[in-house]
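Peer 1: Need a 3D model of the following:
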Amino acid sequence: MASPKKPLRTGMLLAAILALLTVIIAGCGSQSKDNNAATSQATGDTRIIKHEMGETKITGKPKRIVTLEFSFVDAATQLGVTPVGIAQENDDDIDGLLGKKIDFTPVGTRKQPNLETISSLKPDLIIADLNRHKSIYKELSEIAPTIVLKSRNSSYEQNLASFGVIADALGEKEKGEQILAAHKAKMEELKKGIKAGEPRSVLLGVFRSDSLSAHGASSFDGQLLEQAGIHNALQNTSEPTVKLTLEQIAQADPDVIFLVEADEKLISEWKQNPLWQNITAVKKGEVYEVNRALWTRYRGLGSAEKILEQAISLLYPAQSK
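Peer 2: Have a look, this model is predicted:
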């Protein structure tokens, strides 16, 4: 009579074995998920990027990016990413910035980007400027992950910092560090062309219809020249750029003037004025015209190198022959 119970015991044993196997398999699956999560975190697939307007979560390596300032275009292309959308004022702006043509869609001007056009490009990252775009950060963030950095009215060092953030946002942090190191090495090499203890002070300015918009020591070009040993005539300005009258320029009395986009009518008037004639730079014939886009608008790593190269060639013409 006991024999009928054996199949029941066998069935219970099989059920217990199956249950144990289920637990083991589930445990392995959970461990596999944990390992995958650890790998994802280690490779930086998802990361939090801190910027001027807060923090933005970015996953993977963005490829469809929109840039709303020229220095961001320079940074992205150096890191191997061509923006799908770029804000610009003139059709040849990007050609001048990069020294080559690239395919992209214009998304309005830097001052007034076109949100509809930006949205139509389906970007996976937007890089905006604090000075120009903080008021539309919310609208940009609704289109795609957006980081806001300093470019306009920022210093050279602030632009270097922005480059590092862009590299991290693009998932190219290590490559960005290598590019920055190469840039700094290039700048150090260029500095060797500047005489030790260079005594001349320089004034860089955009000549308007009634005044000069001068770039002080804390401006992008002012600071990079300062670091190279070329001293700015405006040391104690509260802002990167300040408006100067002819009287104030004469008071600063720069040894060299880098003239950007001179207003011919204003210059003609000033040339007749004894104040202009008595400025050291004018008396010594050291007033040089330079390209406004390169010196005041582009603000990228490549631009910084070209600015220093040009400054050295103008200050030491005998060396460049």
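Peer 1: from here on, contacts and neighbour counts on C-alpha atoms
Peer 2: Fine.
Peer 1: could you pull out the strands for this structure?
Peer 2: With DSSP state E as the criterion, the chain has strands at 46-51, 54-59, 65-67, 85-86, 105-106, 125-129, 146-149, 201-207, 212-215, 231-232, 241-244, 256-260, 287-290.
Peer 1: Quick one: list the elements packing against the longest helix along the chain.
Peer 2: The longest helix of the chain (DSSP state H) is helix 5-42. Judged by 3 or more C-alpha pairs under 8 Å, 6 or more residues apart in numbering; DSSP states H and E, helix 5-42 has no packing partners among the helices and strands.
Peer 1: Please work out the angle formed by the directions of that helix and strand 46-51.
Peer 2: 30 degrees (axes from the mean of the first three to the mean of the last three C-alpha atoms, to 10 degrees).
Peer 1: for helix 5-42, the distance to its chain's centre please.
Peer 2: Helix 5-42 sits 52 Å away from the centroid of its parent chain (C-alpha atoms, centre = their mean, to the nearest Å).
Peer 1: Serialize the strands of the chain to a markdown table and add fields for distance to residue 99 and mean neighbour count.
Peer 2: A markdown table is the format used below for the strands of the chain (distance: least, C-alpha to C-alpha, whole Å; neighbours: other C-alpha atoms under 10 Å):
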| stretch | distance to residue 99 | mean neighbour count |
| --- | --- | --- |
| strand 46-51 | 29 | 16 |
| strand 54-59 | 30 | 15 |
| strand 65-67 | 18 | 28 |
| strand 85-86 | 16 | 25 |
| strand 105-106 | 18 | 18 |
| strand 125-129 | 22 | 24 |
| strand 146-149 | 24 | 27 |
| strand 201-207 | 23 | 23 |
| strand 212-215 | 25 | 23 |
| strand 231-232 | 28 | 24 |
| strand 241-244 | 27 | 18 |
| strand 256-260 | 20 | 22 |
| strand 287-290 | 17 | 18 |
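Peer 1: ok, residue 83 touching residue 76?
Peer 2: Yes - checked against C-alpha atoms under 8 Å, the pair residue 83 and residue 76 is within contact range at 7.1 Å.
Peer 1: Verify the stated contact: residue 287 with residue 262.
Peer 2: No - between residue 287 and residue 262 there is no contact, the gap being 11.3 Å when judged by C-alpha under 8 Å.
Peer 1: before we move on, back to that, using CSV, lay out the strands of the chain together with distance to residue 185.
Peer 2: Formatted as CSV, the strands of the chain follow (distance: least, C-alpha to C-alpha, whole Å):
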stretch, distance to residue 185
strand 46-51, 26
strand 54-59, 31
strand 65-67, 27
strand 85-86, 29
strand 105-106, 34
strand 125-129, 27
strand 146-149, 24
strand 201-207, 24
strand 212-215, 25
strand 231-232, 21
strand 241-244, 28
strand 256-260, 25
strand 287-290, 25
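Peer 1: One more, so I can put them side by side:
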Amino acid sequence: MRPIQRLLIIILVTVISACGHTTSQREPETAVPNSPTSDCQVIRHELGETRICGTPHSAIALDPHVLDLMLSLGIQPVGYAEVSEHLLGSPKLGEPMVQIKYLGNRVTSNPTHIGTRESPSLEAIVRLNPELILKEWPDTPLYTNLTKIAPTLIVRNSSADYQWQQGLLTLAQVFNREQQAKQVIDEYEQSIAQAKAELDLVANNSNVLLLAMGGVDKIAIDTEETFVKTLLKELGFQLTTPKQLQGREGRIDISLEIVPQLDADMLFVSAGWDSTVEDIQNLWRQHPILRSHPAARARRVYVIDGQLSRIRGPIASELMLAEIRKLLLPLGSSNQLTPENSDPVSQVNPN
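Peer 2: A predicted model of the protein is given here:
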């Protein structure tokens, strides 16, 4: 970037900062009462309060969860920051994003690539001049800088019991789309009820364990609520925590040798780190220690894409629910174990 361009951007950020869009670093403001001349609202969130006047017409999504929520409400982003390891192709900073995994078929606005979720470009965001910036997780240093550009809203809190319905209702309030949000939630609940009835026999006869895996040296168990765990519970499945890990919290790393000792007759394995679904499927097919687990011998190992767990919104829930139904419904008609020398992995590869 030329020196004069960089100087202009710095001046623009300073001027915007002086206008004061967000109240997080100041004394909390009182929401402006409804009147013929004012339609402002103050949204409280994890890092403070954000004052938004009118309905924003240009918003930036700084992560896939926010993008999922926006698209579910029919809101298109002007800019988007993807998780670094899930970028498709080689998008150039400041240019339209052509491919977005899982959500791309619902994006029609050709959003500008503004960097990654981990490191968004403030300069690229300034150029878009957004009316609102949306982010899932609290990040105080980044948030402070973003508020100098435009009102910035943190969609979720840091508690483990956050669900996408909360974030959806928050955005619905901001964009005046409460009816659309109610419809999305109602349709999801109907889909869950239908799938739960269909999978009742399987759920009542299965002891399920969730693993995160990026290779034989990267295996972990999440003891807190996760996207997939919540979904399986809503379907009526009983999820287990290994006895040796009970009482511990968070994501717990385990060794490869521990895996065959884990008590479960069904395993869901989330492909994470920089591993693909195919990578983890092949490990379970080829590694003798993994193949020795009873769930592998019964061909009840289901490898899922960890990116859906990172999106974890209503669209991701719809995709994951469709895969679970497709994979598990056949078990309702047959509980026969497959031979030990057969493929231990049931195909799971959401598209």
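Peer 1: measure residue 318 of structure 2 to residue 309 of structure 2 for me?
Peer 2: When distance is defined by C-alpha to C-alpha, to the nearest Å, residue 318 of structure 2 is 12 Å away from residue 309 of structure 2.
Peer 1: Out of these two, name the residue with the larger neighbour count.
Peer 2: Using other C-alpha atoms under 10 Å, the more surrounded residue of residue 318 of structure 2 and residue 309 is residue 309, with 19 against 15.
Peer 1: what's the closest non-adjacent residue to that one?
Peer 2: If the residues on either side of it in the chain are set aside, residue 309 of structure 2 comes closest to residue 227, at 5.6 Å by C-alpha to C-alpha, 6 or more residues apart in numbering.
Peer 1: Please pull up the equivalent of the one you found in structure 1.
Peer 2: Correspondence of residue 227 of structure 2 to structure 1, assessed by TM-score structural alignment: residue 220.
Peer 1: Would you confirm that its match contacts residue 155?
Peer 2: Yes - assessed by C-alpha under 8 Å, residue 220 of structure 1 is found in contact with residue 155 at 4.1 Å.
Peer 1: which of the two has more neighbours?
Peer 2: residue 220 (28 against 21).
Peer 1: what about the alignment partner in structure 2 of residue 199 of structure 1, how many neighbours?
Peer 2: Matched by TM-score structural alignment, residue 199 of structure 1 corresponds to residue 206 in structure 2. Using other C-alpha under 10 Å, residue 206 of structure 2 has 15 other residues around it.
Peer 1: before we move on, what about residue 186 of structure 2?
Peer 2: Number of residues near residue 186 of structure 2 (other C-alpha under 10 Å) recorded here: 12.
Peer 1: same deal with the one 5 residues further on?
Peer 2: The burial metric for residue 191 of structure 2, expressed as a neighbour count using other C-alpha under 10 Å, is 14.
Peer 1: Structure 1: which residue goes with that one?
Peer 2: By TM-score structural alignment, residue 191 of structure 2 lines up with residue 186.
Peer 1: One more: residue 304 of structure 2?
Peer 2: Aligned partner of residue 304 of structure 2 by TM-score structural alignment: residue 290.
Peer 1: Same question for residue 258 of structure 2.
Peer 2: By TM-score structural alignment, residue 258 of structure 2 lines up with residue 248.
Peer 1: Burial check on that match, number of neighbours?
Peer 2: 12.
Peer 1: Ok, the one 4 residues further on next?
Peer 2: The tally of other residues near residue 252 of structure 1 (other C-alpha under 10 Å) stands at 17.
Peer 1: correct me, but residue 311 of structure 2 touches residue 64?
Peer 2: Yes - contact criterion C-alpha under 8 Å: residue 311 of structure 2 and residue 64 qualify, at 5.0 Å.
Peer 1: between those two, which one's more packed in?
Peer 2: The residue with more neighbours, out of residue 311 of structure 2 and residue 64, is residue 64; 27 against 23, by other C-alpha under 10 Å.
Peer 1: nearest spatial neighbour of whatever residue of structure 1 lines up with the more buried one, skipping sequence neighbours?
Peer 2: Aligned counterpart of residue 64 of structure 2 in structure 1: residue 70 (TM-score structural alignment). Residue nearest to residue 70 of structure 1 in three dimensions, not counting chain neighbours: residue 298, with 5.2 Å by C-alpha to C-alpha, 6+ apart.
Peer 1: do you know how far that neighbour is from residue 215 of structure 1?
Peer 2: Residue 298 of structure 1 is 15 Å from residue 215 of structure 1, by C-alpha to C-alpha.
Peer 1: swap in residue 225 of structure 1?
Peer 2: Distance from residue 225 of structure 1 to residue 215 of structure 1, by C-alpha to C-alpha: 11 Å.
Peer 1: go on, residue 294 of structure 1?
Peer 2: As defined by C-alpha to C-alpha, residue 294 of structure 1 lies at a distance of 14 Å from residue 215 of structure 1.
Peer 1: for structure 2, which helix is longest?
Peer 2: Max-length helix for structure 2 by DSSP H is helix 178-198.
Peer 1: And that helix, what does it pack against?
Peer 2: helix 164-175, helix 314-328.
Peer 1: Hey, what's the angle from that helix to helix 314-328? Just curious.
Peer 2: 10 degrees.
Peer 1: Mean deviation, helix 178-198 of structure 2 versus structure 1?
Peer 2: Superposing on structure 1 places helix 178-198 of structure 2 at an average distance of 2.3 Å from its equivalents, by mean C-alpha distance after the TM-score superposition for structure 1.
Peer 1: got the buried residues for that helix?
Peer 2: Going by neighbour count (16 or more other C-alpha atoms under 10 Å), the buried part of helix 178-198 of structure 2 is 178, 180-182, 184-185, 188, 192, 195-196, 198.
Peer 1: go on, stretch 257-276 of structure 1?
Peer 2: 257-260, 262-263, 267, 275-276.
Peer 1: Need the max-distance pair from these.
Peer 2: With distances taken as C-alpha to C-alpha, the most widely separated pair in the buried residues of stretch 257-276 of structure 1 is 260 and 275, at 19.9 Å.
Peer 1: quick one on the thing from earlier: can you add distance to residue 19 of structure 1 and give the buried residues of stretch 257-276 of structure 1 back as TSV?
Peer 2: Output for the buried residues of stretch 257-276 of structure 1, formatted as TSV (distance: C-alpha to C-alpha, whole Å):
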residue	distance to residue 19 of structure 1
257	85
258	82
259	83
260	81
262	85
263	87
267	92
275	97
276	95
